[in-house]
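Asks: this one's sequence-less:
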């Protein structure tokens, strides 16, 4: 990530100089995208270092969510950039201006090679924070390729309107990728059920264990990408010893690991505990009787 940060800074300088000399809005749009790359990579780099910090009394889950927050900010920044590029492209389309295709080739070529090198090198990472940064890089590589194609069209046909058209397409590409990351991060921050986790399958896996009468008040969420957690109440025989109940809990935890849940908090109860029977329940409170 450190190498990616400084190489992307080089791309930004090259494309800013190239856009100034060539007067290309598409290249300037790509430079704007590269600027968000630098912010994205910087945030991801910082978040990765933060996530390594151990839990403490203030942050009992540790700092894993710092990566999710970084990905969320990155996605929002990309959407804003896409809107700005789209608006500028619309204005330029009204009155296309001459563009130097030679500098478009040079600057976009540098961006294409470096972004492909960085993006493909990090593409196998599963961390959503790193994936959001990789999305920036690969999106910018695609944008650079588009600018090169645009330069070829301008050089052969003199059709300058292709420059703002490319800018608009780059904006759509940026916004589409950002929206996917934004939905993922919002789902995690809202404690939504993780992708690939089936609540019915979890309920079935718990109920299938001998000694478990029922399960309710079940919640599944992601602490961070790839680190899923669950809490639930299970109804056991009230006469069961603590040792016997621990054996059942270990079996439940074993089943949950195979379903993608790595951290589970399980509360045991007997059938006399007052509760609602719903599997999903947010307002469960013991019933109070008033005379």
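Replies: It's in. What you are looking at is a predicted structure, and each value in this text was computed from that prediction instead of being measured. Numbers count the residues shown, from 1 in each chain.
Asks: CA atoms for contacts and neighbours, from now on please.
Replies: Noted.
Asks: longest strand of this structure?
Replies: Assignment by DSSP state E gives strand 214-224 as the longest strand of the chain.
Asks: let's bring in a second one:
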């Protein structure tokens, strides 16, 4: 029940961020044209991409809570990873667009309406800051990717506000594209870091927070267990870990001994925070079902 409530809260937070972002994007495009500001238009493009990302993130977050079926036996939780990757792709594309638009302005600066920029910047920081605060406590990778989008917008609008204030007192229009490029480069760095977290989950790498060597050592110290093989540890969605292992026991076990081994494994995986585990217990001389070489021992 606790996880279900967390999932619902995450979906509601992403939905709120989506509608806030989508509504303000239209205002940004109009404001960017009126003020002739590359930075505002750049933020409008980013917010448009973010709106798309938030919309599909909301969809995938809802879908990821569905139960398993004959087609997707684990459920739809890993769909949130797909949503996070698509969001990252949109963020990369919109950032590259900003770079293409801002570079010519550095060599050919254009006058901008500083007062209008300042007003839009204040609203932009407020709207995106509110949306980001709704997601700040979510732990899922999808929510973290969406929060990165919103952080980009907050920083982008902060850059617009700083530029506007400076331009109110000095005629330096080149600051507009320079600051836009600086924020975009910073965000791209964050995108790369986020991709470095997403890719291992996609490739089913063992979660860094779980010491698989220590886990295997404790398994080997269990009564009746003489070896362990085909041990696999991976994360379903960046939050919930999955573990499977084959245990080679020292003798044919009685029903009580068999239950004892299973209960010891259950306690062990709970200790390491593993959400789902599968254990295969193999008696001496019993062929390993995952091996082509006959007995595992």
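Replies: Received, thanks. Predicted model, so just to flag it, every value in this text is computed and none were measured.
Asks: report the mean deviation for the longest strand of structure 1 after fitting onto structure 2.
Replies: Comparison of strand 214-224 of structure 1 with structure 2 after fitting gives an average deviation of 1.0 Å (mean C-alpha distance after the TM-score superposition for structure 1).
Asks: where in structure 2 does that strand align, residue-wise?
Replies: Aligned by TM-score structural alignment, strand 214-224 of structure 1 falls on residues 227-237 of structure 2.
Asks: check which residues of the matching stretch are buried.
Replies: 227, 228, 232, 233, 234, 235, 236, 237 (16 or more other C-alpha atoms under 10 Å).
Asks: between the residues you listed, which is nearest residue 110 of structure 2?
Replies: Nearest to residue 110 of structure 2 among these, counting by C-alpha to C-alpha, is residue 237 at 46.1 Å.
Asks: what's the spacing between the closest residue to the closest one other than its chain neighbours and residue 245 of structure 2?
Replies: In this structure, residue 237 of structure 2 finds its nearest non-sequential neighbour in residue 78, 5.1 Å apart by C-alpha to C-alpha, 6 or more residues apart in numbering. Distance of residue 78 of structure 2 to residue 245 of structure 2, computed by C-alpha to C-alpha, to the nearest Å: 21 Å.
Asks: the two: who's more crowded?
Replies: Legend: neighbour count by other C-alpha atoms under 10 Å for residue 78 of structure 2 and residue 245, higher for residue 78 (21 against 18).
Asks: distance of that one relative to residue 21 of structure 2?
Replies: Relative to residue 21 of structure 2, residue 78 of structure 2 is positioned 25 Å away (C-alpha to C-alpha).
Asks: swap in residue 83 of structure 2?
Replies: 17 Å.
Asks: same question for residue 84 of structure 2.
Replies: Per C-alpha to C-alpha, residue 84 of structure 2 is found 17 Å from residue 21 of structure 2.
Asks: which residue in structure 1 aligns with residue 207 of structure 2?
Replies: Under TM-score structural alignment, residue 207 of structure 2 pairs with residue 194 in structure 1.
Asks: helix, strand, or coil at its match?
Replies: coil (DSSP: H, G, I helix; E, B strand; the rest coil).
Asks: residue contacts, it?
Replies: Listed by C-alpha atoms under 8 Å, 6 or more residues apart in numbering, the contact set of residue 194 of structure 1 reads 187, 188, 220, 221, 222, 228.
Asks: show the contacting residues for whatever residue of structure 1 lines up with residue 81 of structure 2.
Replies: By TM-score structural alignment, residue 81 of structure 2 lines up with residue 68 in structure 1. Residue 68 of structure 1 makes contact with 128, 129, 185, 188, 189, 224, 225, according to C-alpha under 8 Å, 6+ apart.
Asks: having no further points to raise, I will conclude here.
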